[in-house]
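Novice: here is the input, now give the coordinates:
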Amino acid sequence: MAKTIKEIAEELGVSKQAVFKKIKQVPLSTEIEKFISTVDGKKLVSVDGENLIKQAFQRKQKTANVNVDAKDDGKDDGKMFTVGSNAGNTVDGIPFASQERENTLVATFQTAIDALTSQLEAKDQQLAAKDRQLEEKDKQLERQTKTIEELATSLAVAQHTAQAAQALHAGTIQRQIEDVPIIQAEELKVVKETAEKIMPEYEKRRSIFSRIFGGR
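Specialist: Purely as a prediction, here's the structure:
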């Protein structure tokens, strides 16, 4: 199964940079080229390529171990001591990312990531609270606007009713004023008709009295 450079580096206990530098050196660079492919922007190394990389690092490690043994036997010439003293910690001049150091770095990064995540969550909660406050204010404003509209409608209806009542009252008074002459004329007509009915009877009685008492 193909592996990434990072996965191979973790298995070897070295950094990715050390693996990249190793596979760029001859003869490994020419041997491993056909075993490396790029998928979704990631370099994948086949099993055969992985074995070549590990063999290259094993050869390097063996050389480093020989240098360390030479130092322990007191047979190093000073120069070998200089190389061998760091041989267990470096590969081609690049420091080893030991498992302990890598774990420490991972823990540090994870702590930083957790802290940033907590800050983002807190910010999200603050933004959500502000959104809820804005929604509540919008609802309050909507209710106030609706109340104002209802009051304005009620006021308009009241004004219209008052105007109609005033007009009706004024019209009633006007009609009463206009009807006075008509009423008076009708009353005079009734009086006249009544008088016309009464006068002949009165004249008739007056004539009878005149004849009886000799008055003419």
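
Novice: alpha carbons only for contacts and neighbour counts from here, please
Specialist: Fine.

Novice: spell out the secondary structure type for Leu44.
Specialist: Following DSSP: H, G, I helix; E, B strand; the rest coil, the label given to Leu44 is strand.

Novice: this one next, for a side-by-side:
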Amino acid sequence: MFQELFTPSVQHALDLMGIFVFAISGALLAVRKNFDVFGIAVLAEATALGGGLFRDLVIGAVPPAAFTDLGYFLMPLVAAGLVVFLHPQVERIQTGVNVFDAAGLGLFCVTGTTKAYEYGLGLTSSAVLGLATAVGGGVLRDVLANEVPSLLRWDRDLYAVPAIVGATMVVLFIRFDTLNAVTSGLAVVTAFSLRLLALRYRWRAPRAWNRRSEATEE
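Specialist: Predicted structure coming up:
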């Protein structure tokens, strides 16, 4: 579906853009953790490709796109190399990186949902895999870096919720047979905008009611 809405070259360029910005976030975390060059490359690859790899394995799209398109594999290495040599400069444009990361989140939750549906999954399962596509790489990144995944932490701005909203919009469009270039773009923009608003206004998900935990922000 989504693959039919844009030309293959445009779709490929969008995928590479999302992969690149996700890889940047993984490489920056590796630098903060004092990883060596190999560790930086591994974390960049895992962050950029983890979600899509998980989705493709679940739906049976094998071998996964990450192993059939050399560009998908090389783009994280380019991002890692950039961070290795220019990480102080990259850190200074963290706001810009966050914007592109939000764009990648919006794009991947939509493409992940539609690809899962095309492989025969139901609407709910497709939305779940759309979410996994968007956030799976970040979860893998944090696990490899020995951190509690940001996705699960109350002291992090909303990340999964925008992806859930975008994926849900897609399955509703599919359900009512209105998925097209405009509605797909609307889902991407909605997820993207929600993520940016969460960053701007520090929106966070609520915690348990009357909780007893004394946990504080790090």
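
Novice: tm score of chain vs chain?
Specialist: TM-score for the superposed chains, counting by TM-score structural alignment, normalised by the length of the first structure: 0.21, backed by 75 aligned residues with a C-alpha RMSD of 5.5 Å.

Novice: which residues does stretch 77-95 of the second structure contact?
Specialist: 20-21, 23-24, 27-28, 31, 37, 40-41, 44-45 (C-alpha atoms under 8 Å, 6 or more residues apart in numbering).

Novice: in that stretch, which residues are buried?
Specialist: Buried residues in stretch 77-95 of the second structure, counted by 16 or more other C-alpha atoms under 10 Å: 77-81, 83-84, 87, 90.

Novice: out of those, which are inside helices?
Specialist: Counting by DSSP state H, the part of these found in helices is 77-81, 83-84, 87, 90.

Novice: can you lay out these as JSON lines showing distance to Glu4 of the second structure?
Specialist: Shown next, in JSON lines, are these (distance: C-alpha to C-alpha, whole Å):
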{"residue": "Leu77", "distance to Glu4 of the second structure": "29"}
{"residue": "Val78", "distance to Glu4 of the second structure": "28"}
{"residue": "Ala79", "distance to Glu4 of the second structure": "28"}
{"residue": "Ala80", "distance to Glu4 of the second structure": "31"}
{"residue": "Gly81", "distance to Glu4 of the second structure": "33"}
{"residue": "Val83", "distance to Glu4 of the second structure": "34"}
{"residue": "Val84", "distance to Glu4 of the second structure": "37"}
{"residue": "His87", "distance to Glu4 of the second structure": "37"}
{"residue": "Val90", "distance to Glu4 of the second structure": "35"}
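
Novice: nearest to Leu57 of the second structure among these?
Specialist: Using C-alpha to C-alpha, Leu77 comes nearest to Leu57 of the second structure of those, at 22.4 Å.

Novice: for the closest one, give its distance to Leu70 of the second structure.
Specialist: 11 Å (C-alpha to C-alpha, to the nearest Å).

Novice: ok, His87 of the second structure next?
Specialist: Counting by C-alpha to C-alpha, the separation of His87 of the second structure from Leu70 of the second structure is 25 Å.

Novice: please consider this matter closed, and thank you.
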